[in-house]
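> Build me a model from this:
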Amino acid sequence: MTNRRTNRFGRLSGMLRKAVAVAAALGLAGTLAACGSSNDADSSANGLKKVTFMLSWAPDTNHIGVYVAKNKGYFKDAGLDVDIVAVAQAGAEQAVNNGAADFALSNMTNTADYSVKGAKIKQVMQVQQKPSAIWCALASNTEIKSPKDLDGKTFATFGSNESDAVVRRMIQFDGGKGEFDKVTAGTNTFQTLSSGKADFGGFYATWEGVQADMYGPKLNCFTEPDYGVPGNADSIGIITSDKTIKNDPELVKKFVQASQKGYEYAYSNPDDAAKILVKEAPDANLKEDFVKKSMHVIVDGQYWGDPAKIKSGEFVLGTNDFVETQKYFDFLSEAHTYTDSKGNTVDTTPQAKDVATNEFLGK
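I've put the predicted structure just below:
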């Protein structure tokens, strides 16, 4: 199976690159070999069950609920000793599929993509309920005022067919032809744009968007729902393997519900959660004011759901949304972006109900 980045935009920009370098220096492979998987039935000295959760990129507010759950003792209360490890070179999805990690952050789009390639994984909790992707040019580039102006321009890309399909749809929806050049973004899309090698690229409003607002460079951005891209492409959540679900459903339930509590706490207490992330992930060198701003963007934008409905019980935080994700799957299928493990185009459309489940959520 070929690796596909969990983050459509690589999420290795700016302040995050050092965190990835540090993780590599710490010797991730040795860490994974040592901690193994829950299938080994390992227990720590204090009687808690050892569990491995893998990041999908450097620590950020998408992962924050897991860090909060560990810090607040929610995992411990559930009888779990959770080890949070850096993402493997092959990707978090591969690690979960191969049993190198019990759980990981991913999204339903990737779960479907890997399933088409033969992986046996499922999303067991969806944190993000609406798209946060933004497609941006530098604000100083006055030639670009709307997506149709991206025609003939250069896209800083990580090589994803998915991203190409999204950009093409946005341009065409705005009245353009959908034709653009491409250049590999490397690890820093901001730098690629600032250097003049590309005219536009993809970011996330809840992270790089905050970075641009606080530290620059200023961006001019467009969102997918405004320009014809259907559904939710950013259904970020927690995945595990079909094998773990079959062999130890109680473990899955405990981990999911403890994580759920962590995200609920973070949504209700964004400033304190930000402090926890900064403390629990020191190697990432995150700035507390930056993480706080990211959390407030998430809360104010209701990216994890309507807080009032969560408080009333009308909506359960973490619920997998099969409707909006399926709309996006159908869009990708129509654009012929799905490929098998050998890179051949696959015309069968993945079904959201087959790659995710809500059975382990607390109500």
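
> From here on, just use CA atoms for contacts and neighbour counts.
OK.

> what's residue 209 in contact with, if anything?
134, 203 (C-alpha atoms under 8 Å, 6 or more residues apart in numbering).

> Does residue 223 touch residue 130 like I think?
No - shown here, residue 223 and residue 130 do not form a contact pair, counting by C-alpha atoms under 8 Å, at 11.2 Å.

> Comparing these two, which shows the higher neighbour count?
In this view residue 223 and residue 130 are compared by other C-alpha atoms under 10 Å, and residue 130 has more residues nearby, 21 against 18.

> that's a helix at the more buried one, yeah?
No - counting by DSSP: H, G, I helix; E, B strand; the rest coil, residue 130 is not part of a helix but coil.

> ok, it to residue 107 distance?
Distance of residue 130 to residue 107, computed by C-alpha to C-alpha, to the nearest Å: 12 Å.

> Looking at the chain, which helix is longest?
Of all the segments of type helix in the chain, defined by DSSP state H, the longest one is helix 249-268.

> Report the buried residues of it.
Buried residues in helix 249-268, counting neighbours by 16 or more other C-alpha atoms under 10 Å, are found at 251-267.

> For the comparison step, fold the sequence that follows:
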Amino acid sequence: MSIFRWITRGAGLVALACALPAAAQSPAKIRFMLDWKIQGVHAWFYWARDKGYFKDENLDVAIDQGDGSAAAVTRVMSGGYQAGVGDVNAIIQNAASKPGEAPVMVYMIYNQAPFALITKADGPIKTLKDVEGKTLGSPAGAAALKVFTALARRNGIDEKKVSWTNMAPNLQEQMLLRGQVDASAVFAATSYMNLVAQHVDPDKDIRWIFYNDNGLDLYSNGVLVSPKLLAEQPRAVGGLVKAVNRAMKECIAAADACIDNLARNEPLIDKSIEKRRMLYVLKHSILTSEVAEIGLGDVRDERMARAIDQIADSYGLPRKPSVGEVFNRSFLPPKAERAAKLPL
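So this is what the prediction gives:
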């Protein structure tokens, strides 16, 4: 081999060796869609980003606001986003009809689904059956609307006798209060504090009909990822879950700091309202007795299987996906790292 060829080949090998570490260290880019407009229940995602927890896991996460937890599932399926916050019941429906294409949930957040119908306490709807012949409202992409069929079939409600009006998310409570709809299908996490902000007492002035109190036993929103991200970048998925879990635990312990950080991202929020919203959701939907036993992020397989049965039977799905098609716990940190409770 000539000296020139030896030097050229050696230089090429050195260049390649230098390039490999840089490529290996290039952060994985993830477009992440929220389930709704920025609220207190999203504080941990911005905390994870702003505190550098995503960066610590070699991730470059861009967070966008959403327009419904069922819609977030669709957006990830379309390929526009690699991950997001969405409704596991929408995942079940899509996994049944499009095996291998639906996102997979890797970190459950809402252990108790906050789906509810709300109506005026002095209005004509006293029981669930009273919705027949009435007009209900919901944003088109809302999970509470998508799951209503399961609720109706479980309780013998004739859906043909129920009329629906779609509205923008920010008009949901207003249209109910103005009498433009008789009831609205809502996320309690959102509507409870929206009513407080409109100087309505949600406990005295509003009747709440919760889906899980009327025959359903559903999980709800959590962190989901696309099948492509799961297959091609499992390390990124693990890093995403680890960062979110770390941020959630810190926000549970230090709500004020996390809400202050959220306000730096969205100065128009009312910090007192969003703190109350976050604490309300933590108390009623996240930090349940089941979570005290199994830790943040996880589910009970037998309960998830029952939820799949309920959704599949109610919608007449072509098949019942397995729990493993819908939820993957293999990226969860150890249970000891997922223990959390509200400070006294």
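
> quick one: the strands in the second structure?
28-33, 59-64, 83-87, 104-108, 115-120, 135-138, 163-166, 183-187, 206-210, 221-225 (DSSP state E).

> which stretch among these comes nearest residue 45 of the second structure?
Ranking the strands of the second structure by proximity to residue 45 of the second structure (C-alpha to C-alpha) places strand 59-64 first, at 8.2 Å.

> Measure the mean distance from that closest one to the first structure post-superposition.
Compared with the first structure after fitting, strand 59-64 of the second structure deviates on average by 1.8 Å (mean C-alpha distance after the TM-score superposition for the first structure).

> doesn't residue 38 make contact with residue 67 of the second structure?
No - at 10.3 Å, residue 67 of the second structure does not count as touching residue 38 under the criterion of C-alpha under 8 Å.

> so how much does the longest helix of the first structure differ from the second structure once superposed?
Looks like 1.1 Å for helix 249-268 of the first structure (mean C-alpha distance after the TM-score superposition for the first structure).

> what stretch of the second structure does that helix fall on?
Using TM-score structural alignment, helix 249-268 of the first structure lines up with residues 234-253 of the second structure.

> Give me the contacts around that stretch.
28, 43-45, 47-48, 53-54, 57-59, 106-107, 223, 225, 229-230, 257-258, 282, 296-297, 331-333, 338-343.

> are any of the residues you listed buried, and which?
Among the contacts of stretch 234-253 of the second structure, the ones that count as buried (16+ other C-alpha under 10 Å) are 28, 43-45, 47-48, 53-54, 57-59, 106-107, 223, 225, 229-230, 258, 282, 296-297, 331-333, 338-341.

> Can you name the residues that contact residue 192 of the first structure?
So residue 192 of the first structure contacts 156, 185, 186, 198 (C-alpha under 8 Å, 6+ apart).

> repeat for residue 120 of the second structure
By C-alpha under 8 Å, 6+ apart, the contact set of residue 120 of the second structure is 176, 177, 182, 183, 205, 206, 207.

> any idea which of those residues is closest to residue 75 of the second structure?
Residue 75 of the second structure has its nearest neighbour among the contacts of residue 120 of the second structure in residue 183, at 27.8 Å by C-alpha to C-alpha.

> Measure how buried the closest one is and give me the count.
Residue 183 of the second structure has 29 nearby residues by other C-alpha under 10 Å.

> Right, I'll leave it there.
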